[in-house]
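Undergrad: fold the following and give me the result.
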Amino acid sequence: MLNRRDILELEIEGIINASGENIIVTDGEGKILRAVKNSEEMYGITSEDLVGKSVKDLEREKIFNPSVTLRVIEKKEPVRFMQKTGTGKIIMTHGIPLFDEDNKIIRVISFSHDMTEIEELKSEYEKLQQKMKIYKTEIEQLRDKSMIFNGVVIKSPKMKRVWELVNRVARSEATVVLEGESGTGKTIFARALHRGSSRKDASLIEVNCGAIPHSLFESEMFGYEAGAFTGANTKGKIGLIELADKGTLFLDEVGELPLSIQVKLLKVLQEKKITRMGGNKSRSVDFRIVAATNRNLEVMVKQGTFREDLFYRLNVIPISVPPLRERKEDILQLMNFYLESFNKKYMSSKVFHFSAVEAFLNYNWPGNVRELENLIERLVVTLEQEKISVENLPFFQKEHEEISTDINEYKFLKSSLQESLEEVEKRWLLRAFRRCKSTYEMAEYLGLSQPTVVRRLKKYKIDSKTN
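TA: A predicted model of the protein is given here:
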């Protein structure tokens, strides 16, 4: 008949084996006293072979790697971590110390769960997530490409609003004035207005009002009859306005129109008739007019350099195209678009270094998209190396030359190092103040916090009155 000790032993053995847990019990020195029956599957060694062995030896043999029991003995507190066994299993193991009345460890019980399948699933999930990121990036790149129209990126909120307005207005016959700095893409929007109109199958006649000499303007715009003046074509010539019949006449840089031509253009717009130079026969013309300017026509009206009646005739629907510095979300897509385009054109394989990308994003682009396009073409054509870095950018080189000049200029003029440093700091602040639109932009440009920028502006008394 079993005694109470034997029954207790059987109970413990039954609980351990029925629990489904991988349980190992050691003494206070790390010698294994008891192990669960399925230890071979987990550790590659039977329970019988585990009993009596030291966890130190088993750790050395990489059967327990590392041993939770040893960590419990070292720290004298419960320990939990991931463990790799000799069979390649990944397990979550949890060790618990048992103390006697003298606070000495007499037993360590460790519980282990096989996490191999879960870790494999986790690994597969991470791979799937990585694939999803790649697919997302590819989709975004395709979407970004679909947002580029002949070099104009339609991604930033400002450009989206412009593009939506252009598409809405294109279907009408209303006269449009595109306003904005040089190089912002006004010509491309003018072409979009023509393509979206009912006149798209007829001609779009583009006239750069600033490129035609004043003495030739009338003959170019209105044409002339045979023998109208000395040197004229014996057959006469059709003017640009007449060529736009049934189509669209695009007057780029309309602020450059001579006043004498403004009077005649206004008459054509009112009567829809034209008379060639040297002729007396009027011809009916039917065209839609789109104008573009980088000048403030209202100011020109006040100055008397642009006719008020022509201004109101043209300014039916003004559309303002924002400069690149106000839509920096578009810069990266423009960079990639032009780099890909010029790489293909010149059979090159240039790439941007991240430092160049950062410099492009932080630069103010006074020449707008045209400046960016021209710079990338220059870099693709002239650089020998494939990687375009910040040191290759002319505005980066110029800025650092200016800083070096400032430092050299004030290096020996000041009586102390502190004064010299303050002068250089002031020069930096002045440069940022002139280039940036807010103290937040200045902070980003200078690598300082916004409150610091505000304090130093006050310190050096830099404000809108500062030269």
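
Undergrad: for the rest of this, base every contact and every neighbour count on C-alpha atoms.
TA: Will do.

Undergrad: all strands for the stretch 201-350 of the chain, in order.
TA: Along the stretch 201-350 of the chain, the segments classed as strands by DSSP state E, counting those that start in this stretch run 204-208, 223-224, 237-238, 248-252, 273-275, 282-284, 288-293, 317-320.

Undergrad: now the ones you listed as TSV including distance to Glu425 and mean neighbour count?
TA: Shown next, in TSV, are the strands of the stretch 201-350 of the chain (distance: least, CA to CA, whole Å; neighbours: other CA atoms under 10 Å):
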stretch	distance to Glu425	mean neighbour count
strand 204-208	45	19
strand 223-224	61	23
strand 237-238	62	16
strand 248-252	43	25
strand 273-275	63	19
strand 282-284	66	11
strand 288-293	39	24
strand 317-320	37	17
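
Undergrad: let's see this one next, to set against the first:
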Amino acid sequence: MDPAMDDLLKKVKHLEETNEQMRTIINFSSDGLYVVDHRGITLEINKAYEEMTGISRDEVVGKNIRDLVFVEYFDRSAAYMALKSKKTTTIMQKIKKRKYFVATATPVFDSDNSESREVKMVVTSVRDLTYLNHLQNQIREAEQNKESQTEHASTHHENSPLVFNSSEMKSLVEQAKRIAAFPTPVLITGPSGTGKEVLANFVHQYSPQKDQPFVKVNCAAIPPELFESELFGFSGGSFTGARKEGKPGLFEQADKGTILLDEIGELPLPMQVKLLRVLQDQAVTRIGEVKPKRLSFRLICSTNQDLRELVYNKKFREDLWYRINVVHLPIQPLSKRTADIPPLIDYYLQKFCSKYYLDKHISPDTLAILTHYPWPGNIRELKNIIEFLVVSTPSDSISPRDLPDHMKDNGRFEFLSLDENREGDGSIMSEQLNLKETMALFESQKILSALHSSKSIRSAAKLLGIDHANLIRRMKRLGITYQPKDS
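TA: Model (predicted):
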């Protein structure tokens, strides 16, 4: 045999053995792994990737990642981004238009020389976002069970703090603190996503009952036929299928604590009559029993509906409305308290960077766009958008081009980026903000930019030309939090 041919066959055999070894190694990983070469050609995927995505090895090996994006195997490719940037890239990726995954693409270089090195291949680790959320929920539940000696299935503790800077919210929170010490009923109103449950928990935490149960009831989620048994409980054998030992209702579980009736406007009229009786007597009678049980609880109700209009249309009892509307705490939509947007963005940015072990910051241009966006979904929408930006932006800096299309193209919202509409002092003029809000927005932008460019508050203060104590006072006033980059 020709020595050259013999040498070539040995090399081919060695390459096949190496590939087989690599395939064996990556199949041990519980994460999905996707490997491409320097041109973007798919070299290998492991079994975990096949199982979680439904894509077989034969479908993609040997094909260019860009072609696979074009035929919509993926909505975009972390590996392709990593090839272009030569940096580790993390995105949220939709595969086969069905499920979302967190994909982290890590380039492998041909040498250690930072000046001349080229990408040899890219290894992408893929994790099922649904499964990650499931694991996080299990961990959270385990921690709650460990911390709580007595945990009711319906007891809910909202850990999100009240983050605000607007005069409207400052006044509302002060009022909530004042009335928290008294056992009077409270009605919290406001559009969906404004934080009504968080405010309800705030009232509970400032009340004398703060160490007692805080029970949340979603009136819109309970079928009408189960309302009475869920709220008031039942005795053993009171109806077919009832537990022998019976079951305490949600009002009993809230005894000596606080009960939140969320979406109170969804309560059926027959149940409104029975609820009114419970509130008048401070007692409940289980189904199948005749003797009432005396209770002591703090009632908080919340709704995104206009209860006056429901009363006028005979869909809500007027006497019940008077009973629950002793103290009214109305929360304005986020579009009417613009000063709260920068501190909320900063809070959720720090939260999700810490959660996903990432280090991202929002550019001043992007912060200005986010501040002027109308936020129809309020804080709930803001939280989801910030999480999306943290996991999907390939670079450390979140720029306007990273925003979702509906935010960039929203017809109700005309805005030019700082690069296109920059005034002499770098501010953006808007008829939507008054002078005080505009100054607060500009100050927040400058401080956040300095913090993200510095290793400490002290160095940020030096960059801004003010002393350390002055910067801390300004951050406290604007509701800006700081987390060191290496923490």
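
Undergrad: next, the TM-score between them, please.
TA: Overlay of the two chains. TM-score (TM-score structural alignment, normalised by the length of the first structure): 0.53; 261 aligned residues with a CA RMSD of 2.3 Å.

Undergrad: count of residues packed around Gln130 of the first structure?
TA: Counted by other CA atoms under 10 Å, the residues lying close to Gln130 of the first structure total 12.

Undergrad: confirm it sits in a strand?
TA: No: Gln130 of the first structure: not assigned to a strand; according to DSSP: H, G, I helix; E, B strand; the rest coil it is helix.

Undergrad: so how far is Glu140 of the first structure from it?
TA: Distance, Gln130 of the first structure to Glu140 of the first structure, using CA to CA, to the nearest Å: 15 Å.

Undergrad: returning to that earlier point: let's have the strands of the stretch 201-350 of the first structure in JSON lines, adding distance to Leu457 of the first structure.
TA: Listed next are the strands of the stretch 201-350 of the first structure as JSON lines, based on distance: least, CA to CA, whole Å:
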{"stretch": "strand 204-208", "distance to Leu457 of the first structure": "44"}
{"stretch": "strand 223-224", "distance to Leu457 of the first structure": "59"}
{"stretch": "strand 237-238", "distance to Leu457 of the first structure": "61"}
{"stretch": "strand 248-252", "distance to Leu457 of the first structure": "41"}
{"stretch": "strand 273-275", "distance to Leu457 of the first structure": "60"}
{"stretch": "strand 282-284", "distance to Leu457 of the first structure": "63"}
{"stretch": "strand 288-293", "distance to Leu457 of the first structure": "36"}
{"stretch": "strand 317-320", "distance to Leu457 of the first structure": "33"}
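
Undergrad: closest one to Ser156 of the first structure among those strands?
TA: strand 317-320 (14.3 Å; CA to CA).

Undergrad: after superposition, how close is that closest one to the second structure?
TA: For strand 317-320 of the first structure, the mean distance to aligned residues of the second structure following superposition is 0.7 Å (mean CA distance after the TM-score superposition for the first structure).

Undergrad: the second structure: matching residues for that strand?
TA: Alignment of strand 317-320 of the first structure against the second structure: residues 327-330, by TM-score structural alignment.

Undergrad: what's the matching stretch in contact with?
TA: With contacts defined as CA atoms under 8 Å, 6 or more residues apart in numbering, stretch 327-330 of the second structure is touched by Leu172, Ala176, Thr184, Pro185, Val186, Leu187, Ile188, Thr189, Gly190.

Undergrad: quick check: closest non-adjacent residue to the second one.
TA: Read that as Ala176 of the second structure. Closest residue to Ala176 of the second structure apart from its sequence neighbours, by CA to CA, 6 or more residues apart in numbering: Val203 at 6.0 Å.

Undergrad: okay if I get the contacts of stretch 327-330 of the second structure as a markdown table plus secondary structure and neighbour count?
TA: Listed next are these as a markdown table, based on DSSP: H, G, I helix; E, B strand; the rest coil; neighbours: other CA atoms under 10 Å:
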| residue | secondary structure | neighbour count |
| --- | --- | --- |
| Leu172 | helix | 17 |
| Ala176 | helix | 22 |
| Thr184 | coil | 16 |
| Pro185 | coil | 19 |
| Val186 | strand | 24 |
| Leu187 | strand | 24 |
| Ile188 | strand | 22 |
| Thr189 | strand | 22 |
| Gly190 | coil | 18 |
